[in-house]
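Chemist: would you be able to build a 3D model of this:
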Amino acid sequence: MNFSQTVRPPPSRGSTGSDFARLSRKIRAAGLMDRRPGYYTLRIIVVTALYAAGWTAFVLIGDTWWTLLTAGFLAFVFGQVALLAHDLAHRQVFRLRKASEVSGRVAGNLGIGMGYGWWQDKHTRHHANPNHEDLDPDLDPDILVWTQDQARAARGLPRLLGRSQAFLFFPLLTLEGFNLHVSGVRSLFDRSLKHRTWEGILLATHFAAYLGPLFLALPPGKAVVFLLVHQCLFGVYLGSIFAPNHKGMPVLRGADRPDFLRRQVLTSRNVRGGRFTDIVLGGLNYQIEHHLFPSMPSPHLRGARTIVRRYCQEIGVSYLETSLADSYRQTLASLHSAGAPLRMSRTA
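Modeler: Below you'll find the model as predicted:
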């Protein structure tokens, strides 16, 4: 299948949303939308302890190249903080909006230097229209092109990179951590951003607390190397979590807007794995279930998978689940296909 072309999912059976309503009743009857305060209390404690342990190790190791091991460890920890901020944004942790937003800003802005308000707005729009060429901000051709139509219209950097973007994808992920920081700072100049002052204070505090000790504890050369290793690995980790979810799945455009269930299931991909995969990917390996029930606590997603997969089989909706390695293969194949017009124009 050529994923760069528009794919029209089958029409909904019955009235709009009826299939999802029946599925939702099954999920709620199984108790899978219930809060998990004990789980999230433990998770927050563990992630906070790992965060503190990483920076404690940085101080204790001091001025040696062994400190780069700490940079790698903290890249993983920052990824775990980002995943926790993601769950907070979806109100999986707290029922009240204010508690979710305050905690999300502490984790995002203060913890890892990510503009929480900017990211939440972008991510909300993605959830509403996943893999829709015109409506999903994650398909904006700002650096890479995601469809052949985007490739034909590409100018500047996307046109330059698009020819070889499948080979450049993982190297470019090393910049994702820096992109989060820059986008967060840029969002502060947007007057529509809520709580701009607090977002700015928390971001400034993060950068001061991060860069100050880094350049005080290490010579400039080592400090720069530490920063590059940490931020680049952080970016690769984040990108490796999110890339398997939708890239290479059917792309919608224009008036292609099937009912909610099909819009979420047909554009999403699950990744098989055990508990280790659940931890490393933060539960986003159950991407189909997460998109159907964004506020479902992540430890319930594994149980929801069985119900959702069986239900999709009953109503004839394709449900894709694959290995992590194959999800990356599909992602890269899709990127290579999307860039085909640029390669053809070069040889014409």
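
Chemist: switch to C-alpha atoms for all contacts and neighbour counts from now on
Modeler: OK.

Chemist: packing partners of the helix or strand harbouring residue 308?
Modeler: Using DSSP states H and E, residue 308 sits in helix 301-315. Other helices and strands packing on helix 301-315, by 3 or more CA pairs under 8 Å, 6 or more residues apart in numbering; DSSP states H and E, are helix 18-29, helix 287-292.

Chemist: next, the angle helix 18-29 makes with that helix.
Modeler: 140 degrees (axes from the mean of the first three to the mean of the last three CA atoms, to 10 degrees).

Chemist: so which bits of helix 301-315 are buried?
Modeler: Judged by neighbour count (16 or more other CA atoms under 10 Å), helix 301-315 contains these buried residues: 301, 302, 304, 305, 308, 309, 311, 312.

Chemist: so which of those comes closest to residue 133?
Modeler: The closest of the buried residues of helix 301-315 to residue 133 turns out to be residue 312 (CA to CA; 24.6 Å).

Chemist: my guess is the closest one contacts residue 306, does it?
Modeler: No. At 10.1 Å, residue 312 does not count as touching residue 306 under the criterion of CA atoms under 8 Å.

Chemist: re earlier: I'd like the buried residues of helix 301-315 as JSON lines, with distance to residue 20 appended.
Modeler: Shown next, in JSON lines, are these (distance: CA to CA, whole Å):
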{"residue": "301", "distance to residue 20": "16"}
{"residue": "302", "distance to residue 20": "18"}
{"residue": "304", "distance to residue 20": "14"}
{"residue": "305", "distance to residue 20": "14"}
{"residue": "308", "distance to residue 20": "10"}
{"residue": "309", "distance to residue 20": "13"}
{"residue": "311", "distance to residue 20": "10"}
{"residue": "312", "distance to residue 20": "10"}
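
Chemist: show me where the stretch 201-348 of the chain has its strands.
Modeler: 270-271, 321-322 (DSSP state E, counting those that start in this stretch).

Chemist: let's see this one next, to set against the first:
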Amino acid sequence: MTTVTVRPPRSENAGSDFARLSRRIAEAGLLGRRPGYYTLRITAVAALYAAGWIAFVRVGDSWWTLAVAGFLAVTFGQVALVAHDVAHRQVFRRRRASETAGRIASAGIGMGYGWWQDKHTRHHANPNNEDLDPDVDPNLLVWTQDQARSATGLPRVIGRWQAFLFFPLLTLEGFNLHVSSGRALADRSLKHRPLDAALLVAHGALYFTALFWVLPPGMAFAFLAVHQGLFGLYLGSLFAPNHKGMPILKAADRPDFLRRQVLTSRNVNGGWFTDLALGGLNHQIEHHLFPSMPSPNLRRARTLVRRYCAELDVDYLETGLIASYRQALTSLHQAGAPLRRQRARA
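Modeler: Next comes the predicted model:
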């Protein structure tokens, strides 16, 4: 006689808070790939990228080329968003395909894939943790009053009025991305370092050759400033609403995974245009809970996650885009308060 073991059905209450939410998300079919969506999106972004450079050559030696620089700045931001989704395996299931596509997209905007992947992975593991998240290192700005009290150099100078300087400083973010990518190549532990180096050099060579071949020197430098400045502003504006102004943790603070992700993230309300402009990162809470979820599924997941957080009495924050910037700037101003007090006493 064959013995058949019948397993009892899994209880809805089994497992951690996140495990229960994850089952609801999986049952709703929100973790499945969206090949049609990504084929259309990647094709459209690639076409815009190509169109921008064709327009650059066609416009040529004319100050109208600065309008092309603005167009390419937005296009570079959209390429960065595609690279982000690819790196999170939202597009391809297999690691090799994701890394290949991610490196191609990153090379198109002059970003080191290995450097960004390492930095972004550490951010996702411990968002807004001042000891573990590289995005809140006090390299230029201070994010907490404790960081302000111990600040030296530029963070000490800038930190006093950093809320007013925040958006102007974002115009340097594109340059910072290139410089940080290059500096990371000195790290021998970086995976595929020679490949990343070759792609960065190739991007730089093609970019500067195009600028100074098509444009006279003065116009080339103006194009460089407008393109990279607006690219940095757009890129920084994409990420600023997500965590800035949300609670900042320390290494000793170890809430469970669900609360660690939800309580340090903020969603931005809006319709299809907000999703397009922010690349789905306006659904930051859902993205941090399910990083491999395709971005077009995040809006549907939001309803389930918001309802579940209400059941658990876990704060779930959604604001408008302007309100999110206001909260971020208010937090930056408060973080710099000790530096202003020190200045007043001096």
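
Chemist: mind checking the TM-score on these two?
Modeler: The TM-score (TM-score structural alignment, normalised by the length of the second structure) is 0.95; 333 aligned residues with a CA RMSD of 0.9 Å.

Chemist: before we move on, back to that, with the second structure superposed, average distance for the helix holding residue 308 of the first structure?
Modeler: Its aligned residues in the second structure lie a mean 0.4 Å from helix 301-315 of the first structure after superposition (mean CA distance after the TM-score superposition for the first structure).

Chemist: circling back: pick the most buried one from the strands of the stretch 201-348 of the first structure.
Modeler: Mean neighbour count (mean count of other CA atoms under 10 Å) peaks for strand 270-271 among the strands of the stretch 201-348 of the first structure, with a mean of 24.

Chemist: nearest the middle, which residue of the first structure would you pick?
Modeler: residue 242 (4.1 Å; CA atoms, centre = their mean).

Chemist: ok, the alignment partner in the second structure of it - contacts?
Modeler: Aligning on TM-score structural alignment places residue 242 of the first structure opposite residue 239 in the second structure. By CA atoms under 8 Å, 6 or more residues apart in numbering, residue 239 of the second structure lies in contact with residue 281.

Chemist: residue in the second structure matching residue 344 of the first structure?
Modeler: Under the alignment (TM-score structural alignment), residue 344 of the first structure maps onto residue 341 of the second structure.

Chemist: neighbours of the equivalent of residue 204 of the first structure over in the second structure, how many?
Modeler: Taking TM-score structural alignment, residue 204 of the first structure has residue 201 as its aligned residue in the second structure. Here the number of neighbours of residue 201 of the second structure (other CA atoms under 10 Å) works out to 15.

Chemist: now the one 4 residues further on
Modeler: The local packing count at residue 205 of the second structure equals 11, with neighbours defined by other CA under 10 Å.

Chemist: ditto for residue 157 of the first structure
Modeler: Residue 157 of the first structure has 13 neighbours, counted by other CA under 10 Å.

Chemist: what's the answer for residue 103 of the first structure, then?
Modeler: 17.

Chemist: quick one: contacts for it?
Modeler: By CA under 8 Å, 6+ apart, the neighbours of residue 103 of the first structure are 85, 88.

Chemist: list the contacts for the counterpart of residue 283 of the second structure in the first structure?
Modeler: Following TM-score structural alignment, the counterpart assigned to residue 283 of the second structure within the first structure is residue 286. By CA under 8 Å, 6+ apart, the residues touching residue 286 of the first structure are 269, 270, 271, 301, 302, 305.

Chemist: look up how far residue 19 of the first structure lies from the last one.
Modeler: Distance of residue 305 of the first structure to residue 19 of the first structure, computed by CA to CA, to the nearest Å: 16 Å.

Chemist: could you do the fourth one as well?
Modeler: Residue 301 of the first structure sits 19 Å away from residue 19 of the first structure, going by CA to CA.

Chemist: go on, residue 56 of the first structure?
Modeler: Residue 56 of the first structure is 51 Å from residue 19 of the first structure, by CA to CA.

Chemist: give me the more crowded residue out of those two.
Modeler: Neighbours were tallied for residue 56 of the first structure and for residue 19 using other CA under 10 Å; the higher tally belongs to residue 19 (19 against 13).

Chemist: corresponding residue for that one in the second structure?
Modeler: Match for residue 19 of the first structure (TM-score structural alignment): residue 17.

Chemist: contacting residues for that match?
Modeler: residue 258.

Chemist: got the helices and strands packed on helix 301-315 of the first structure as a markdown table, with distance to residue 106 of the first structure columns?
Modeler: Compiled in a markdown table, these are given as follows (distance: least, CA to CA, whole Å):
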| stretch | distance to residue 106 of the first structure |
| --- | --- |
| helix 18-29 | 31 |
| helix 287-292 | 23 |
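
Chemist: quick one on the thing from earlier: matching residues in the second structure for the helix holding residue 308 of the first structure?
Modeler: Going by TM-score structural alignment: helix 301-315 of the first structure matches residues 298-312.

Chemist: go on, stretch 60-77 of the first structure?
Modeler: Going by TM-score structural alignment: stretch 60-77 of the first structure matches residues 58-75.

Chemist: tell me which residues of the matching stretch are tucked away?
Modeler: 59-60, 65-75.

Chemist: now do it: distance to the chain's middle.
Modeler: From the chain centre to the centre of stretch 58-75 of the second structure is a distance of 25 Å (CA atoms, centre = their mean, to the nearest Å).

Chemist: and the match of residue 242 of the first structure, how far from residue 267 of the second structure?
Modeler: Plainly put, residue 239 of the second structure is 11 Å away from residue 267 of the second structure if you go by CA to CA.

Chemist: shared neighbours, those two?
Modeler: With CA under 8 Å, 6+ apart as the test, residue 239 of the second structure and residue 267 reach no residue in common.

Chemist: can you tell me what residue 128 of the first structure aligns to in the second structure?
Modeler: Match for residue 128 of the first structure (TM-score structural alignment): residue 125.

Chemist: what's the burial count for the closest residue to that match other than its chain neighbours?
Modeler: Of all residues not flanking residue 125 of the second structure in the chain, residue 133 sits nearest, at 8.0 Å (CA to CA, 6 or more residues apart in numbering). Burial of residue 133 of the second structure is recorded as 22 neighbouring residues (other CA under 10 Å).
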